Structures are given as structure tokens and as C-alpha cells.
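**Q** could you look at this predicted model? Sequence included:
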Amino acid sequence: MHNLPNFVHIHFGKSPDELGDIEKRVLAKAHERKIISTDINAALKAESTSGERLADSIARVGGSWSFILAFLAFLVFWCIVNTVVLLTRAFDPYPFIFLNLVLSMLAAIQAPIIMMSQNRQAERDRFEAAKDYEVNLKAELEVLSLHQKIDMHVLTEIAALREEIARLHQKIPD
């Protein structure tokens, strides 16, 4: 990449000043012959707050089969205790108004936490897509660079062959 403005214009179709941050970063990495880090977990973990990590954990647990089955077992237990076991002195008799209140509060708290976690997952997906773009762009630049080197090598060999043929033609008498 000796002639950077020409290289940028040929491969990106614009001047170096018109390049975006991603393209500049990829060009710098390609020029330095360094890899582009794709450790998404470390990058996102460094930027996340404790509340975001907590929301991810709650969403991970709340969306698991173990939670669903355990909560179903709790609901069955609640109904059995309040209808059969404590038939005369149930603290939440049928139609289980207190249980409905608890479920409503749980849903009111759990829904925004799950939405927060989904937003973070969407952010993670966007970040991952951007990293994929960077890696693909760098790979394409490296392939183009290899093509250019091979083309230059082939042209050098052709020029050397032409010189050899011209020299041989000069030695052969007519």
C-alpha cells in the first residue's frame, strides 16, 4: 500500500478523506498487518453496567425451561395448599386473588427486564455484524492486495521473458 490515496480510490471508489471510521480502522489494521479482534463477549462485557448484566441473568433464568417448570410446580403447590390442605383456613382461597396479585407484579417487573435484555441482544447483534463487516472488508483488501502482488509478479515475469526473447532474436541470424 505504497500509494494509499490511489489504493483507496481504486478499491473504495472515494478519496481517503471520505472514508468512514470503520474503513479507516480496517485500512490501518491491514497496513500494520494486524488482525481484527472479534472477541465480542469481552468488548461488550467491558461496556456493560452491573444492571445490564443483572437484566441479562434474570432474562436467561426467566426464559429457561427449569424456571418454567419450577414456577409451574409452585403454582400447582399454591393451588393444592389453598384448596385441599387448608380447606377451612386457606390464606388465599379460590379464586386466588393474592396469587393473581403476585403474578401481576412478577409480570410487571419481569417484562421490562426481558425487554432490556432483548435490547442488549439486539445491540450485541449489531456489534457482531459490524465486526463481521470489518473482518470481511479486511479479508477482501488482503485478497485484492495479493491479486495486485501476483499481477505485478506476472508482469515482471512477462517483461523478463520479452527481454529474453528479444535477446534471443538478436543472437539468431536471419
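**A** Right, received. Where do you want to start?

**Q** from here on, just use CA atoms for contacts and neighbour counts.
**A** Noted.

**Q** OK, contacts around the residue most central in space within the chain?
**A** The chain has residue 128 as the residue nearest its centroid, 1.3 Å off, counting by Cα atoms, centre = their mean. Residue 128 makes contacts with residue 40, as judged by Cα atoms under 8 Å, 6 or more residues apart in numbering.

**Q** which element, helix or strand, includes it?
**A** If you go by DSSP states H and E, residue 128 is part of helix 97-171.

**Q** check it against this one:
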Amino acid sequence: EQANPTLGQRVADKVATFGGSWTFIISFGVFLILWISLNVVWLANKGFDPFPFILLNLILSCIAAMQAPVIMMSQNRQEEKDRERSKQDYMVNLKSELEIRMLHEKIDHLIIHQQNELLNIQQIQVEMIEDIRKQIQQGTK
């Protein structure tokens, strides 16, 4: 993630955040209702922008023309952030995988060492049993 975004990037993020909020939707809806009400009802359709509201259409078109590229710029920045986050996740996962492999090797080494130890103990036990058997046989004679 970029530590110091440019002024344009910060503006694009703020506009996209505001443009995609309920605050914007509600306030814009109120603005449209007020505009239409003012020009149709209160000014008896002789207001500064009578029906079919050409000035309002121009304003809406300008807002849409400006808002779309700004939102796209903000989405591009978000994609960059997501891409960087994915790279970091990949590196963490790779490191974890290497550590797990190392742990597997250590465990395998311990298992092999313990098997050898157990075989030695078993050999000693077999020899002890043989000694006991011989002593029993000598004692019964």
C-alpha cells in the first residue's frame, strides 16, 4: 500500500467514498425533490428551470461524467492495495509452508531417532529375557 497517496488519489478516494454512501444518495434525492418542487410547484412551472428541467439534466450529466472516472480511479487504487495485500499474504503463506516443512523434517528425525532407541531397548530386553531364561534353566537342573 502506498504510504503517501497523491492529492488526486486522496480526492478520488474521498469522492468515491462519499458518492457510494447513503448520505450522498439521500442528500441527492432531497436535492432533486427540492429542485423539481421549487420549479414546478412553488414557481408555478415558471422557475429558473421549468419542465423538462434542462438545467437539471445538464447538472446530472456533468456529475455523472465527473463521478464515473473518479470512481474508476479509486477502484484502480483499491486494486493496487488488494494486489499488494495478496503479495504479502503469499509471502506469509510461503514462509509458513517452509516452517511447516522444517518442522516435519525435525519430527521425522525425532521419530527415526526414537525408533533406533526403541530397537536398542528391545534388544537389551531380549538379552535380559535370555539371561533370565538361562538362569531359570540352570536353577531347575
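**A** Cool, the structure landed. Computed from a prediction, not measured in an experiment: that's the story for all the values here.

**Q** aligned to the residue nearest to the centre of structure 1, what sits in structure 2?
**A** Counting by TM-score structural alignment, residue 128 of structure 1 corresponds to residue 85 in structure 2.

**Q** how near is that match to residue 107 of structure 2?
**A** Using Cα to Cα, to the nearest Å, residue 85 of structure 2 is found at 33 Å from residue 107 of structure 2.

**Q** residue 40 of structure 1 -> structure 2?
**A** For residue 40 of structure 1, no residue is aligned by TM-score structural alignment.

**Q** let me fix that, I meant to ask about residue 142 of structure 1.
**A** Per TM-score structural alignment, residue 142 of structure 1 is aligned with residue 99.

**Q** burial measure for the aligned partner of residue 65 of structure 2 in structure 1, as a count.
**A** Mapped onto structure 1 by TM-score structural alignment, residue 65 of structure 2 lines up with residue 108. By other Cα atoms under 10 Å, 11 other residues sit near residue 108 of structure 1.

**Q** likewise for residue 88 of structure 2?
**A** Residues near residue 88 of structure 2, counting by other Cα under 10 Å, number 12.

**Q** now the one 3 residues further on
**A** By the measure other Cα under 10 Å, the count of residues near residue 91 of structure 2 is 12.

**Q** quick one: it from residue 101 of structure 2, how far?
**A** From residue 91 of structure 2 to residue 101 of structure 2 the distance is 15 Å (Cα to Cα).

**Q** same deal with residue 123 of structure 2?
**A** Noted for residue 123 of structure 2: a distance of 33 Å to residue 101 of structure 2, by Cα to Cα.

**Q** equivalent analysis for residue 129 of structure 2, please.
**A** Distance of residue 129 of structure 2 to residue 101 of structure 2, computed by Cα to Cα: 41 Å.
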